[in-house]
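1. coords below, sequence missing:
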């Protein structure tokens, strides 16, 4: 649905062509922007990105889910801000991969990949060899009873057996589906479903929000105007609490945004298919570590046009997570800095990037102690890497 609108508006946006494998700086950055840009060619229509060390060399690598070419691109980092394609990349990942989770699904100590397949009821699991290469797990893609099909995906051990499990949305029935891992790269299907608020449509994320040692699940409920937190008991069961948000909650990030050592929830709200700009926003719910969340002072905050996802990480090296929001129709990033005294916009925000920025991740790609930004640029078929100067 988002792609139909993008196809209409793209005619009004600047078109810049380039097909090199590693493209260098394609868009001129403003002088006060503290980033150096690099572009990496990926598959067709990258929707989401993830960052992790897939080849176990101590350096962060980049993964991109390419929804129209049905694969995942993998770039290996050299720890200095340089990247090269992994041998064999891109890797087939089922139909329309839309989100990426990383875990060690088969117990060999090498990172593996799970992607949600938008448009079909499957999850594709790719097992890594520890060198940056991936192959389909036995039985993958796995059929999942998601209604109508999965969008977001997350992974954690939800039942305490030390084996990573997978959670996907089943937004057509207002539920989350959890399939439990067997520890060999396969899963116990069809899994179990847990109720959320109305229409947990886009992304879900997982973290231990109440410091009990168990991974919890957070969904954004588009029709309900809320987020649901499913608190885990560590045995495969969940207790749900809902927290109100502004209208149209969509993407989610979980991080400590105010330096109190408790995890908070950031949510982007996009204008929907009616494209009402007044609904474009970023809201933040501060957690107390005791299963309670309250709106941050000043929330909601403004964004650009058509935000759909967001990323969290420490951009300025102060030890507190910051927020990056891609504004798809503006071709910009909105950046807010977290802090003990409140949330403030970065001096260089909004920052112009490519034509249609989509998924985003924040990680320290060059070991300088500051977060760098990775953006999926859907219509340009590349990933933008912004290294902190």
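-> Yep, that arrived. Everything quoted here is computed from the prediction, not taken from an experiment.

2. switch to C-alpha atoms for all contacts and neighbour counts from now on
-> Will do.

3. can you list contacts of the longest strand that the chain contains?
-> The strand of greatest length in the chain, counted in residues with DSSP state E as the criterion, is given as strand 187-195. Where contact means Cα atoms under 8 Å, 6 or more residues apart in numbering, the residues beyond strand 187-195 that reach it are 142-145, 165, 174-182, 238, 240.

4. surely residue 357 and residue 377 touch.
-> Yes. In this structure, residue 357 sits in contact with residue 377. The criterion is Cα atoms under 8 Å, and the distance is 4.4 Å.

5. what about the longest strand of the chain, distance to the chain center?
-> In terms of Cα atoms, centre = their mean, to the nearest Å, the centre of strand 187-195 is found 22 Å from the chain centre.

6. for the helix or strand following it, packing partners?
-> Along the chain past strand 187-195, the next helix or strand (assigned with DSSP states H and E) turns out to be strand 204-207. Helices and strands touching strand 204-207, by 3 or more Cα pairs under 8 Å, 6 or more residues apart in numbering; DSSP states H and E, are strand 153-156, strand 216-221, strand 249-255.

7. what about versus this one:
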């Protein structure tokens, strides 16, 4: 089980919006106030229920923390330096919050069972106090007082996994200011060893865990923003890193996005980088033993500044392609793969935007077995949808209006018609937009419903066990969480 978190406004999501077995892409941009949907060829809501939490909630997770088979909510509050626990009744309603102190400026929260008692525990990365808080669960919805483990830096990203193969969960943290990662080995009883630190590049932005050398042991991959490289730490065993390397030190610069996938069908994981400073995409093919080829550069054009990457099959040939969102030239490029590590850059086709794209999501919106793209921005107050043709380009965009300054997007079938719908949290207009999908890559016009003050994050899930999707919204300035219970037909109950 792996969990990650990082301080960043840039994100990429991939999903099948129209059930054609092809990936579609959604891109969110904080500068343009809109969401663009790029699609590969294919009743309303009432007021929400609000629950008070701490000051400036920034991270929300859902799980059954009291073992009653009902989903509960855990929120990290950066302004009040605590976490809020809201226990679910199983009918979509929640108890008032119980708050537990953590460190200063908690950035992310995750849930897992650290002491093997089948009860969920909470781990929080505290950016300003430079530590990690562990709150062990009693299994009844309450938690022990935090235990803090010093990291002596600013943790920017956290990953969880069993890195030493002892069946006990460990914690890996990327330390923003000290240019290293901390590994805290778990004893399996909820306590952890003192950190062991390993140097990486300058200002590590994010950390990920995976087996990149096929030895059944988890390895660590870190993207370093200022040193323009990726650190790979291999074969962690009994408290030591057997091998550490730096990749692409002289290639791209100002790394903004890292994704992993098998681009040449050799069953080995490869690395794809968005090199913002050098205006290209770097591809590092893996040998399957933890080492990688020198990066292959794919130009995105002068002053393009690529900022986001999504992988998918955009032309229906069952091979992995690359979609790149370019910040300064305000377009998305397609790089079509042949399954052997070669890519044809579609220079004749660009998806142009009025303002810089920030976030992309790829998936199949219209059930045609090809990937489509959805792009979101801030300030433009609409959604654009693009449909891919067989040659890997896209139809003219279709725009869908949403609220002001959309900040978060979630996708799910909220009306049980087997077609994916879109839910958008609109930060400035204090509402959410619902766009019901027709299953062919197009969507109905939005229906908007009030949320709390400055909704910053939205998630979809069945919180009351009625097999119907509900909506959970974290409200940044309102310091609360809004719950909208779904009827299963695209409408929701009145707030309680």
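-> Structure received. Everything numeric here is computed off the predicted structure, so don't read it as measured data.

8. TM value for the aligned chains?
-> Comparison of the two superposed chains (TM-score structural alignment, normalised by the length of structure 1) gives a TM-score of 0.65, and 323 aligned residues with a Cα RMSD of 4.9 Å.

9. coming back round to it: the longest strand of structure 1 vs structure 2, average distance?
-> Compared with structure 2 after fitting, strand 187-195 of structure 1 has a mean deviation of 4.3 Å; criterion: mean Cα distance after the TM-score superposition for structure 1.

10. in that strand, what's buried?
-> Buried residues in strand 187-195 of structure 1, defined by neighbour count with 16 or more other Cα atoms under 10 Å: 187, 192, 193, 194, 195.

11. drop anything exposed from the contacts of strand 187-195 of structure 1.
-> The buried subset of the contacts of strand 187-195 of structure 1 (16+ other Cα under 10 Å) comprises 142, 144-145, 165, 174-182, 238, 240.

12. my read: residue 487 of structure 2 touches residue 465, true?
-> No. Between residue 487 of structure 2 and residue 465 there is no contact under Cα under 8 Å: 11.9 Å.

13. residue boundaries of the helices in structure 1?
-> Counting by DSSP state H, structure 1 forms helices over residues 2-9, given from the N-terminal end onward.

14. in strands, which of the buried ones among the contacts of strand 187-195 of structure 1 appear?
-> Using DSSP E, the members of those that fall in strands are 142, 165, 175, 176, 177, 178, 179, 180, 181, 238, 240.

15. now do the second one against residue 303 of structure 1, distance only.
-> Right, the one you point to is residue 165 of structure 1. When Cα to Cα, to the nearest Å is the yardstick, residue 165 of structure 1 and residue 303 of structure 1 sit 34 Å from each other.

16. how far away is the alignment partner in structure 2 of residue 183 of structure 1 from residue 194 of structure 2?
-> Residue correspondence to structure 2 (TM-score structural alignment): residue 183 of structure 1 is matched to residue 188. Computed with Cα to Cα, the distance linking residue 188 of structure 2 and residue 194 of structure 2 is 14 Å.

17. also residue 34 of structure 2?
-> Summarising the geometry, the distance separating residue 34 of structure 2 from residue 194 of structure 2, computed by Cα to Cα, is 45 Å.

18. same check on residue 142 of structure 2?
-> Distance of residue 142 of structure 2 to residue 194 of structure 2, computed by Cα to Cα: 26 Å.

19. what of residue 480 of structure 2?
-> Between residue 480 of structure 2 and residue 194 of structure 2 the distance, using Cα to Cα, works out to 35 Å.

20. would you mind finding the match for residue 85 of structure 2 in structure 1?
-> Checking TM-score structural alignment: residue 85 of structure 2 goes with residue 74.
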